[in-house]
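S.K.: Turn this into a structure:
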Amino acid sequence: MKLSAPSLAATDGISHGFFTRQGGISGGLYASLNCGPSSRDDAANVTENRARVAELLGAERDRLLSVQQQHGARAVIAERPWKAGAAPQADAIVTATPGLAIGVLTADCAPVLFRDARARVVGAAHAGWRGALSGIIEATVAAMQELGARQKNIAAAIGPAISQRAYEVGHDFMQTILAEDADGAPYFAIDEGSGEPHFDLAGYVGERLARAGVGDVSDLGVCTYCDETRLFSYRRSQHHGESDYGRQISAILLA
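M.R.: Next up, the predicted model:
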């Protein structure tokens, strides 16, 4: 039902999970642990799925927070649950509040979970290419520092995301990235057959984590597109001509 990162799992008093699509109650395209409120799945199913995730992390069923993701670079600090329907627009959450689970939703973008075990601060970021390019990783680290974290003490793990092999992009896409960040060049590879570039999203997110001074960076190396049994994928759903897609959640909790 969930994947874990050894660097985060070894930390006492912090629980986390990169949850898969398995173990929920949704059916059809959303089978079965769809945690995305913005999908067209039955809202009651999504609520129950998220409650199950909260319980597995060790939180109360209604204390799993996510945000209205924008593919941007805003990170927010959570001190208490949001009011119903009032989740902020952002792409990362950090907290130092015990018992408050924080998470991000993905279906090809890279989820990143953070912890500073000494400062007792955790974070969760949604890093698509736009967010990574515009600074969501750096914003998350800065927000953690506001709560007392230190860069060298932060461990970050990159969860399931679309792999470079499956992520064909256009030359315009590549030029957009390189116009803003020339150091992104190593994360493109030209396919010998199609002549089109492929982008290593997880690798680029790892590069941005290193630039942000994060002391311990790991990558689960799991591809959302390739693993249809366990993971939702937006791009795969488009290739299959499906009308919608589910979202998996990656979340972390201070006990």
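S.K.: From here on, just use CA atoms for contacts and neighbour counts.
M.R.: Fine.
S.K.: Around Ala157, count how many other residues there are.
M.R.: Other residues within reach of Ala157, judged by other Cα atoms under 10 Å, total 25.
S.K.: so it is in which element?
M.R.: Assigned by DSSP states H and E, Ala157 falls within strand 154-158.
S.K.: Next SSE downstream of that strand?
M.R.: Next along from strand 154-158, by DSSP H and E: helix 171-180.
S.K.: helices or strands up against the following helix or strand past that following helix?
M.R.: Of the helices and strands lying after helix 171-180 in sequence (DSSP H and E), the nearest is strand 188-190. Using 3 or more Cα pairs under 8 Å, 6 or more residues apart in numbering; DSSP states H and E, the elements in contact with strand 188-190 are strand 197-199.
S.K.: helix or strand for the closest residue to Glu180 other than its chain neighbours, which one?
M.R.: Counting by Cα to Cα, 6 or more residues apart in numbering, Glu180 lies nearest to Leu133, which is 7.7 Å off, once chain neighbours are set aside. If you go by DSSP H and E, Leu133 is part of helix 129-134.
S.K.: Please give the structure of this sequence too, so both can be compared:
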Amino acid sequence: MTDLPVLTSRLLDVAGVRHAFFTRQGGVSTGIYEGLNVGEGSRDAPEAVTENRRRAAAHLGGDLVTAFQVHSARAVVAEGPWPGATPEADAVVSATPGVICGALAADCAPILMIDPRARVVAAAHAGWQGALTGVAEAAIVQMETLGARRDRIVAAVGPCIGAMSYEVGLEYRQRFVEVDAAYGAFFSAGAAADKRQFDLPAFVLSRLEAAGVGACEALGRDTCAEPDLFFSNRRAFKMGEPDYGRLLSGIVLI
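M.R.: Sure thing, here's the model as predicted:
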């Protein structure tokens, strides 16, 4: 195992499993991607991204498997590295030791999950679209096909954009309350009358709880507000930068 600066969850600290919410520290990328950028979809030097992914995989001790993320509610099962084209999905599930289920994010919420008894793990990428349409629930359903039970599943929401950094318009809130009026509780007053602050991690936790997981928590770190530790799409946009790095969250059975 190669040591890198990472964050972890007490809920996922169980025997036979390794997990990590990686920061941007410890990588070889430079410039606006400085550090551990693992985003193959970024415009970073491909050889730097490859080395960063290798370092992350070495830290966890397995083969890193990530999907082509499209802000969907689709989850796929991985038994090893993809034999062909990378599937379009936003959650990767596995019951195979050595397969690192990975999720990339740069403000969206990464979710890591495990059923310790069934030995099934998952990593999901939940932006507002995926969270609203059910990416966490889709991952849970795929975990159940491998023998997991949702009341045994524990989940952790990693670093993502916090409510104080996530200003949205009223039309954004409308999308949520059209699905369920109760979702309006995750929006607070903004700096202007036509703005609201959206609490993404709290919303993701609420969806996990409603899905019936045994326990869940959020790490409470704001990617937009901590530039030394995290990449952030919104921060990059505010600073006029042309692109941004991607963070990795991963979990593996050992």
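S.K.: Now the TM-score, please.
M.R.: Here the superposed chains carry a TM-score of 0.97, computed using TM-score structural alignment, normalised by the length of the second structure; 249 aligned residues with a Cα RMSD of 0.8 Å.
S.K.: if we can go back for a sec, average offset of the strand holding Ala157 of the first structure relative to the second structure?
M.R.: Here the mean offset of strand 154-158 of the first structure against the second structure after fitting is 0.2 Å, by mean Cα distance after the TM-score superposition for the first structure.
S.K.: what's the neighbour count on the residue nearest to Glu180 of the first structure?
M.R.: 22.
S.K.: which residues sit in contact with it?
M.R.: With contact taken as Cα atoms under 8 Å, 6 or more residues apart in numbering, Leu133 of the first structure is in contact with 177, 180-181.
S.K.: Just the residues contacting the strand holding Ala157 of the first structure, thanks.
M.R.: 5, 7-8, 110-117, 202, 205-206, 209, 214-221.
S.K.: thinking again about what came up before, report the buried members of the contacts of Leu133 of the first structure.
M.R.: By neighbour count, with 16 or more other Cα atoms under 10 Å, those hold Ile177 as buried.
S.K.: can I get the contacts of Leu133 of the first structure in a markdown table with distance to Ser243 of the first structure?
M.R.: Below are those laid out as a markdown table (distance: Cα to Cα, whole Å):
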| residue | distance to Ser243 of the first structure |
| --- | --- |
| Ile177 | 29 |
| Glu180 | 34 |
| Asp181 | 34 |
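S.K.: Under the alignment, what does the residue nearest to Glu180 of the first structure map to in the second structure?
M.R.: In the second structure, the residue equivalent to Leu133 of the first structure is Leu132, according to TM-score structural alignment.
S.K.: Tell me which stretches of the second structure form strands.
M.R.: For the second structure, the strands defined by DSSP state E occupy 6-7, 17-22, 63-65, 75-77, 91-94, 99-105, 109-115, 120-126, 154-157, 167-169, 187-189, 195-198, 215-218, 247-253.
S.K.: Return the most buried member of those strands.
M.R.: Comparing those by mean neighbour count (mean count of other Cα atoms under 10 Å), strand 120-126 comes out on top with a mean of 32.
S.K.: Count the neighbours of Ala236 of the second structure for me.
M.R.: Ala236 of the second structure, neighbours per other Cα under 10 Å, totals 18.
S.K.: er, Ile161 of the second structure I mean
M.R.: Neighbour tally, Ile161 of the second structure, other Cα under 10 Å: 28.
S.K.: who's in contact with the residue in the first structure that it lines up against?
M.R.: Alignment note: Ile161 of the second structure maps to Ile162 in the first structure; criterion TM-score structural alignment. Counting by Cα under 8 Å, 6+ apart, Ile162 of the first structure touches 108-110, 201-202, 222-226, 233.
S.K.: With Ala143 of the first structure instead?
M.R.: 75-77, 94.
S.K.: The closest residue to Thr95 of the first structure other than its chain neighbours and Ala124 of the first structure, how far apart?
M.R.: Sequence neighbours aside, Ala78 is the residue nearest to Thr95 of the first structure in space, at 5.2 Å (criterion: Cα to Cα, 6+ apart). Distance, Ala78 of the first structure to Ala124 of the first structure, using Cα to Cα, to the nearest Å: 11 Å.
S.K.: Are there residues contacting both of these two? Which ones?
M.R.: Jointly contacting Ala78 of the first structure and Ala124 under the rule Cα under 8 Å, 6+ apart are 93-94.
S.K.: Could you identify the longest helix within the first structure?
M.R.: What stands out as the longest helix in the first structure, according to DSSP state H, is helix 43-57.
S.K.: pretty sure His71 of the second structure contacts Thr133?
M.R.: No. Using Cα atoms under 8 Å, His71 of the second structure is not in contact with Thr133; the gap is 9.3 Å.
S.K.: what sits in contact with each of the two?
M.R.: In contact with both His71 of the second structure and Thr133: no residue, using Cα under 8 Å, 6+ apart.
S.K.: and the counterpart of Arg54 of the second structure in the first structure, how many neighbours?
M.R.: In the first structure, Arg54 of the second structure lines up with Ala51, judged by TM-score structural alignment. By the criterion of other Cα under 10 Å, Ala51 of the first structure has 20 neighbours.
S.K.: ok, Ala51 of the first structure to Val222 of the first structure distance?
M.R.: Applying Cα to Cα to Ala51 of the first structure and Val222 of the first structure gives a distance of 25 Å.
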